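Participant: sequence first, predicted model second:
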Amino acid sequence: MIGSLTLDQLRVLVTIVDSGSFSAAGRKLGRVQSAISQAIATLEEVQGVTLFERDGRRPRLTDTGRVLADQARLVLASAARFESVAAGTRTGLEPELVIAIDPLAPTEPLIASLAALSATFPSLPVRFSTEGLGGSLRRLRSGDAALGICLLLPAVPDDLEAYPLLRVGMRAVVAPGHQLAALERPATQADLAPHVQLVLSDPVDPGAGNYGLASARLWRFVDLARRLDFLLAGFGWCRMPDHLVAGLVDAGKLVAFTIEDDPTPREGLTIHAAHPRQRPLGRAGRWLLDDLRRRLAADAQA
């Protein structure tokens, strides 16, 4: 019962619309026609509306009936999802899976695994959000996310269980007209210091988690795409994920340069999948993590 409604009444209404008649609906639902007619009559009486015109051989929806039949479908679909989530929870499935991803993590490796997750657990609600730098770690610790795909620097925190997934190569790049683009040798600290460095920062704590700072002038960004816009416009230099700028370097829209004694690992930065030690992943989260690791391992061997 939903107020003065029942799901059965809504189911009868939708079945009549789909089957074309009261008698066909009765056959489909395994009821006599009089029971179908009574269910609709009760629904009309309680709601104070007319759902069907009954002046012909076949009942025809009124304008109100058409709108309410569409609403009935939405309610029934929502009720089905409600039951499915409850049933999944009884078997150890999370009621919802929330995933937070850092801006430096490439999303392409996740796509196949997320598609497979949806096919395996079609009724599982999944929320997926791209966070500013440090956002994934905050959401994991606050309990707002179950799984983070994130950069953990300078080391994996003790309160997290983390699994290395892949490495992201980083390139120092500038626009072609920038002074650093003309260097024919590795840039020194003295070369970098006068120029604006475009820094990806934590929106909550801009001074935290900044690594590889080399300039006296810092412009801070939360949005990786907006930082790229300023980079292309020639406002400064920065290190960018290779998967985002390789094509732009090849096209001559950006120029890559090397930095003397660059602290950035040559093999790239490690992206981890992580969750709090005190909150183990549920069945779907474990499935996603295993599938993602398997796919990335296969790609690395290819």
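Facilitator: Thanks, I have it.
Participant: hey, let's count contacts and neighbours off CA atoms from now on
Facilitator: Will do.
Participant: roughly how far apart are residue 146 and residue 286?
Facilitator: Plainly put, residue 146 is 10 Å away from residue 286 if you go by Cα to Cα, to the nearest Å.
Participant: show me which of these two is the more surrounded one.
Facilitator: residue 146 (24 against 13; other Cα atoms under 10 Å).
Participant: residue contacts, the more buried one?
Facilitator: Residue 146 makes contacts with 97-99, 140, 275-276, 279, 281, 285, as judged by Cα atoms under 8 Å, 6 or more residues apart in numbering.
Participant: for residue 276, which non-adjacent residue is closest in space?
Facilitator: In this structure, residue 276 finds its nearest non-sequential neighbour in residue 160, 4.4 Å apart by Cα to Cα, 6 or more residues apart in numbering.
Participant: residues making contact with stretch 100-119?
Facilitator: Contacts for stretch 100-119 (Cα under 8 Å, 6+ apart): 124, 128-136, 139, 145, 147-151, 168, 223-224, 241, 243, 271, 284, 287-288, 291-292, 295-296.
Participant: list the buried residues of it.
Facilitator: By 16 or more other Cα atoms under 10 Å, the buried positions in stretch 100-119 come out as 100-106, 109-110, 113-114, 116-118.
Participant: what is the nearest of the residues you listed to residue 7?
Facilitator: residue 118 (27.0 Å; Cα to Cα).
Participant: quick one, strands of this structure?
Facilitator: 52-53, 60-61, 97-101, 126-130, 147-151, 160-168, 170-174, 196-200, 217-221, 238-241, 255-257, 269-276 (DSSP state E).
Participant: ok, structure two:
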Amino acid sequence: MFRAKSTLEQWRILQAVVDHGGYAQAATALNKSQSSLNHAVAKLQHQLGVELLEVRGRKAYLTPRGEVLLRRSRYITQSVMELEQLAGNLERGWEPSLTIAREIIYPMDKLITAINAFLPNGRGTRVSVIDSVLNGTHELVEENKVDIALCGGNPPKGHLAQPLCVVELILVCHPSNPLAAELKIQDDKFLAQHLQIVIRDTAAKTNKDIGWLKAEQRWTVSNFHEAKAILCSGSGFCWLPKELVEKELASGDLVRLYLTGSESRKIPINLVVPSRDDQGPAGEALELLILAQHGISCQRQ
């Protein structure tokens, strides 16, 4: 029977020495003595028969072999951490709370219907909905801050996604806006001369906004409802979800603009579960109810 020569703790110590740039810094970060870290790494090298680190001056550097082994060790320690998290989730059972990231173009009525269907059997689970935009939704997924994400556009890299629907954005303005007199806008340079309303990206690490961004005059707001209120006051133009402005278009409070080559924009919406291993029965139940809103049935074992 195979018996490991090394321990996870030894590999974690080696990772810390490399990540923090030396034994002294790693000892501070791990709240351990420097001598215990030296001993652990020395023992690991002896057990494996491979030199992992070499010290030059006051800093420890990986050897070529150490670099290969350290890279593989990260996968192992990460897997063990995820395994322990999974065991904890199974022990806890039904989740006390769930957080959903909703790209703001996703139809809110469908999400409300799914949450209402979840409520009778929800066992008191609290549900929080975070309205997010563009990379903000992806950021919440990548940082594992939500249980379910309704993402617009391409799903975050490395995550599986279930397509749900497609949202159509159309170009609109107030009837008093000079743009409304144009039967068809032939050149986007003409649009650039007018005030544009755009939606702010909610990501902390990016500075992109939703919409065509060539207009010299631009007002940035947090959501489509604020954008619609500005448009109805007579100012600016904006790309808005078609479903959101159907009443205003029918009443004549807003008018649709037609841009040659880009009369509308269609954005796919995908459902993403950031970590299946972390998903509990409550999250699974709510996910299935959201899928059902789009006629998607999914059998789970």
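Facilitator: Received it, and whenever you're ready, just let me know what you need. As the structure is a computational prediction, the values presented were derived from the model and not from experiment.
Participant: quick revisit: select only the buried ones of the contacts of stretch 100-119 of structure 1 in PyMOL?
Facilitator: Burial among these is assessed by 16+ other Cα under 10 Å; the matching PyMOL selection reads:
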select buried, resi 124+130+131+132+133+134+135+136+139+145+147+148+149+150+151+168+223+224+241+243+271+284+287+288+291+292+295+296
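Participant: list the contacts for the residue positioned nearest the centre of structure 2?
Facilitator: Ranked by distance to the mean C-alpha position of structure 2 (Cα atoms, centre = their mean), the top residue is residue 138 at 2.3 Å. Counting by Cα under 8 Å, 6+ apart, residue 138 of structure 2 makes contact with 151, 155-156.
Participant: which residue ranges of the stretch 101-250 of structure 1 form helices?
Facilitator: Applying DSSP state H, counting those that start in this stretch to the stretch 101-250 of structure 1 gives helices spanning 108-120, 135-142, 189-192, 224-232, 242-250.
Participant: including distance to residue 43 of structure 1, could the ones you listed go into a markdown table?
Facilitator: A markdown table is the format used below for the helices of the stretch 101-250 of structure 1 (distance: least, Cα to Cα, whole Å):
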| stretch | distance to residue 43 of structure 1 |
| --- | --- |
| helix 108-120 | 36 |
| helix 135-142 | 46 |
| helix 189-192 | 75 |
| helix 224-232 | 53 |
| helix 242-250 | 57 |
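Participant: residue 256 of structure 1: which of these is closest?
Facilitator: helix 242-250 (6.8 Å).
Participant: for the closest one, which positions count as buried?
Facilitator: Result for helix 242-250 of structure 1 [16+ other Cα under 10 Å]: buried residues 242-246, 248-249.
Participant: before we move on, what about stretch 221-239 of structure 1?
Facilitator: Those would be 221-224, 227-228, 230-239, for stretch 221-239 of structure 1 by 16+ other Cα under 10 Å.
Participant: quick one: which of the residues you listed is nearest residue 83 of structure 1?
Facilitator: residue 223 (38.7 Å).
Participant: what's the most distant pair in the buried residues of helix 242-250 of structure 1?
Facilitator: 243 and 249 (10.8 Å).
Participant: what residue of structure 1 takes the place of residue 279 of structure 2?
Facilitator: Residue correspondence to structure 1 (TM-score structural alignment): residue 279 of structure 2 is matched to residue 281.
Participant: so that match touches residue 287, yeah?
Facilitator: No: between residue 281 of structure 1 and residue 287 there is no contact, the gap being 9.2 Å when judged by Cα atoms under 8 Å.
Participant: next one: the closest residue to residue 220 of structure 2 other than its chain neighbours from residue 230 of structure 2, what distance?
Facilitator: Of all residues not flanking residue 220 of structure 2 in the chain, residue 198 sits nearest, at 4.9 Å (Cα to Cα, 6+ apart). Relative to residue 230 of structure 2, residue 198 of structure 2 is positioned 11 Å away (Cα to Cα).
Participant: same thing with residue 20 of structure 2?
Facilitator: 51 Å.
Participant: most widely separated two among the buried residues of stretch 221-239 of structure 1?
Facilitator: Farthest-apart pair in the buried residues of stretch 221-239 of structure 1 is 222 and 234; separation 18.4 Å (Cα to Cα).
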